[in-house]
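Student: structure for the following, please:
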Amino acid sequence: MAFLARERPRPDTAVSAQSPAAPAAGPRTYATCAGAVLLGVLAAPDMAEVRWSELPSGVWLNIVCLAIEAAAIANLLYYREVGTVGPANASLMMFTVPVVNTLCATLLLGESFGRMQGAGAAVLLAGAALAAQSSSR
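Tutor: As a prediction, this is how the structure comes out:
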């Protein structure tokens, strides 16, 4: 019952809503964890068939890079941005994520970039511009 005897944080030392550390356990964190659990459940039946020791080192390096660079660092930078410019302005960056991902896939992986991708990028960037313009008023 030691957890019941803990002192409550004083109001002057509590994490405020404006603190960059405040959103760390927000809905996005819970959604990411729920998605990871769901993917684990869906992958579980096939996990026994994988020959883990035969996977090339490049696969393991890719997994580590995705976990550290694409997920952890990106989320830390995003939450810092939310704390710096506020959630409304930071959310405008989300319009650019699919555009940047598509461009990276085209340049780095040789994926195709056709009219449909160009139209989608234009719509997203126009939406970001309109949202930025309306929020500045």
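
Student: switch to C-alpha atoms for all contacts and neighbour counts from now on
Tutor: Fine.

Student: buried sites along stretch 126-137?
Tutor: Under the neighbour-count criterion of 16 or more other CA atoms under 10 Å, stretch 126-137 has 128, 131 buried.

Student: spit out the contact partners of Leu124.
Tutor: Listed by CA atoms under 8 Å, 6 or more residues apart in numbering, the contact partners of Leu124 are 95-96, 99.

Student: tell me how far it lies from Leu77.
Tutor: Computed with CA to CA, to the nearest Å, the distance linking Leu124 and Leu77 is 21 Å.

Student: helices - which of the contacts of Leu124 land there?
Tutor: Among the contacts of Leu124, the residues falling in helices (DSSP state H) are Val99.

Student: ok, so of the contacts of Leu124, who is nearest Ala44?
Tutor: Nearest to Ala44 out of the contacts of Leu124 is Val99 (CA to CA; 32.6 Å).

Student: which residue ranges of the chain form helices?
Tutor: In the chain, helices defined by DSSP H lie at 27-47, 57-65, 74-85, 87-91, 97-109, 115-135, listed in chain order.

Student: got the ones you listed as CSV, with distance to Ala17 columns?
Tutor: CSV is the format used below for those (distance: least, CA to CA, whole Å):
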stretch, distance to Ala17
helix 27-47, 14
helix 57-65, 31
helix 74-85, 9
helix 87-91, 11
helix 97-109, 25
helix 115-135, 21
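
Student: nearest to Ala21, of these?
Tutor: Nearest of the helices of the chain to Ala21, taken as CA to CA: helix 74-85 at 7.7 Å.

Student: which among the contacts of Leu124 count as buried?
Tutor: With burial judged by 16+ other CA under 10 Å, the buried subset of these is 95, 99.

Student: could the contacts of Leu124 go into a markdown table alongside distance to Gly35?
Tutor: Supplementary listing: these in a markdown table, determined by distance: CA to CA, whole Å:
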| residue | distance to Gly35 |
| --- | --- |
| Phe95 | 22 |
| Thr96 | 22 |
| Val99 | 23 |
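
Student: one more, please, to line up against the first structure:
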Amino acid sequence: MRTRDGLDLVLLAAIWGASFLFMRIAAPAFGPVALAFVRVAGAALMLLPLLAWRGELGTLQKHWRPLLLVGITNSALPFICFGYATLSITAGLASIFNAATPLTSALFAWAWLKEPMTRWRTAGLALGFFGVLGLAGNKAGVRGEGIDLPVLLAIVACLLGTLLYGFSASFTKRRLTGVSAMTLATGSQFAAAIALAPLAVVTWPAAMPGALPWGAAAASALLSSGLAYILYFRLIAHVGPTNAASVTFLIPVFAVVWGAWLLDEAITPAMVIGGAVIVAGTALVLGLLPRPKRA
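Tutor: Modelled structure (predicted):
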């Protein structure tokens, strides 16, 4: 990985880590659906002129059907899920559950794309899901005297978001291989905006959000979707999908730090231990940990 690619990776992790902070700030004022619409619509408005400048607008029309499904499953619905989750759990905790995305991606790739499931990948999946279940049980109070239903529903929303991301990754590989990174980024955000527009009208908040929520929503659109997707698809082109997926390890670090620094969110031992187990399992799935050689 070149120095420039490494810097892109760290910058992407910092931006996507901050996206959970932006949601935590803006979701109470906008609501999950309206916030998701602002995010994807703002990103589309940023990316469409860039795609036009590259002369690739015609590609959107050619691939509009699969791009619509990618927009819904990789942006619209997951953004709603995580926006809903941040109403009840911290930005750092939501980002740790998001780190399970490569685990669900591996499951869909095995079941749908027939990618081999080696013993190490199987062990990584088991370890990662053990970490998810352990952290979820701790935070939702499953092991205590009563269940914290809002927190439990928030965790379920996060995990549903990771399932959607996992499906979208395999669908993109199956149906949109060869389509440029800029077209994928622009088309998915534009399609998500179109899909969410009617719901956003119905759920738009009665009271206009203030300057801080609007600022967080704008940052989420321009940075966490617009710029981030350019960086992400550029990384895939330069270093491959496995190395690009390693950004998953850094996102919770930045999200937890941003949340603790700017929102005074607590960092608990359960978050540290559960996050470490999830990341270790993910590293095994992606093949990023050294493995003993056979004699």
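
Student: TM-score for this pair?
Tutor: Laid over one another, the chains give 0.60 as their TM-score (TM-score structural alignment, normalised by the length of the first structure), with 115 aligned residues with a CA RMSD of 3.5 Å.

Student: aligned partner of Gly114 of the first structure in the second structure?
Tutor: By TM-score structural alignment, Gly114 of the first structure lines up with Thr268 in the second structure.

Student: OK, contacts around the residue most central in space within the second structure?
Tutor: Closest residue to the average C-alpha location of the second structure: Asn98 at 6.1 Å, with CA atoms, centre = their mean. Asn98 of the second structure is in contact with 158-159, 161-162, counting by CA under 8 Å, 6+ apart.

Student: what does Leu160 of the second structure give?
Tutor: Applying CA under 8 Å, 6+ apart, one finds that Leu160 of the second structure lies in contact with 78, 81.

Student: the same query, at a cut-off of 7 Å, please.
Tutor: For Leu160 of the second structure, no residue meets the contact criterion (CA atoms under 7 Å, 6 or more residues apart in numbering).

Student: on the three-state scheme, it is what?
Tutor: In the three-state summary, Leu160 of the second structure is assigned as helix, counting by DSSP: H, G, I helix; E, B strand; the rest coil.

Student: Leu61 of the first structure corresponds to which position in the second structure?
Tutor: Aligned partner of Leu61 of the first structure by TM-score structural alignment: Gly215.

Student: so its match versus Gly166 of the second structure, what's the distance?
Tutor: Gly215 of the second structure sits 30 Å away from Gly166 of the second structure when distances are taken as CA to CA.

Student: show me which of the two is the more surrounded one.
Tutor: Gly166 (23 against 15; other CA atoms under 10 Å).

Student: Gly275 of the second structure is in contact with Ala94, isn't it?
Tutor: No. In this structure, Gly275 of the second structure sits apart from Ala94 without contact. The criterion is CA atoms under 7 Å, and the distance is 10.7 Å.

Student: the first structure: which residue goes with Gln241 of the second structure?
Tutor: Residue 241 of the second structure: Pro, not Gln. By TM-score structural alignment, Pro241 of the second structure lines up with Pro87 in the first structure.

Student: okay, now that match: neighbour count?
Tutor: Using other CA under 10 Å: Pro87 of the first structure sits among 15 other residues.

Student: likewise Leu262 of the second structure?
Tutor: Neighbours of Leu262 of the second structure using other CA under 10 Å come to 9.

Student: tally of neighbours for the match of Gly114 of the first structure?
Tutor: As a measure of burial, Thr268 of the second structure has 10 neighbours, counting by other CA under 10 Å.

Student: that one and Leu93 of the second structure, how far apart?
Tutor: Look at Thr268 of the second structure and Leu93 of the second structure: by CA to CA, they are 10 Å apart.

Student: and for Phe233 of the second structure?
Tutor: Taking CA to CA as the measure, Phe233 of the second structure and Leu93 of the second structure are separated by 26 Å.

Student: who has more neighbours, these two?
Tutor: More neighbours sit around Leu93 than around the other of Phe233 of the second structure and Leu93, counting by other CA under 10 Å; the figures are 30 against 18.

Student: what helix or strand is Ala43 of the second structure on?
Tutor: For Ala43 of the second structure, the host element (DSSP states H and E) is helix 32-53.

Student: looking at the second structure, which of the contacts of Leu124 of the first structure still make contact?
Tutor: Conservation of the contacts of Leu124 of the first structure in the second structure, assessed by both residues aligned by TM-score structural alignment, their matches' CA atoms under 8 Å: no contact is retained.

Student: span of stretch 79-97 of the first structure from start to end?
Tutor: The straight-line separation of the ends of stretch 79-97 of the first structure (CA to CA) is 15 Å.

Student: buried residues in that stretch?
Tutor: Across stretch 79-97 of the first structure, burial judged by 16+ other CA under 10 Å covers 79-83, 89-92, 95.

Student: again, but for stretch 65-84 of the first structure
Tutor: Of the residues in stretch 65-84 of the first structure, those buried by neighbour count under the rule 16+ other CA under 10 Å are 78-83.

Student: can you redo those as JSON lines with distance to Ser57 of the first structure?
Tutor: Converted to JSON lines, the buried residues of stretch 65-84 of the first structure look like this (distance: CA to CA, whole Å):
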{"residue": "Tyr78", "distance to Ser57 of the first structure": "30"}
{"residue": "Tyr79", "distance to Ser57 of the first structure": "32"}
{"residue": "Arg80", "distance to Ser57 of the first structure": "33"}
{"residue": "Glu81", "distance to Ser57 of the first structure": "34"}
{"residue": "Val82", "distance to Ser57 of the first structure": "36"}
{"residue": "Gly83", "distance to Ser57 of the first structure": "38"}
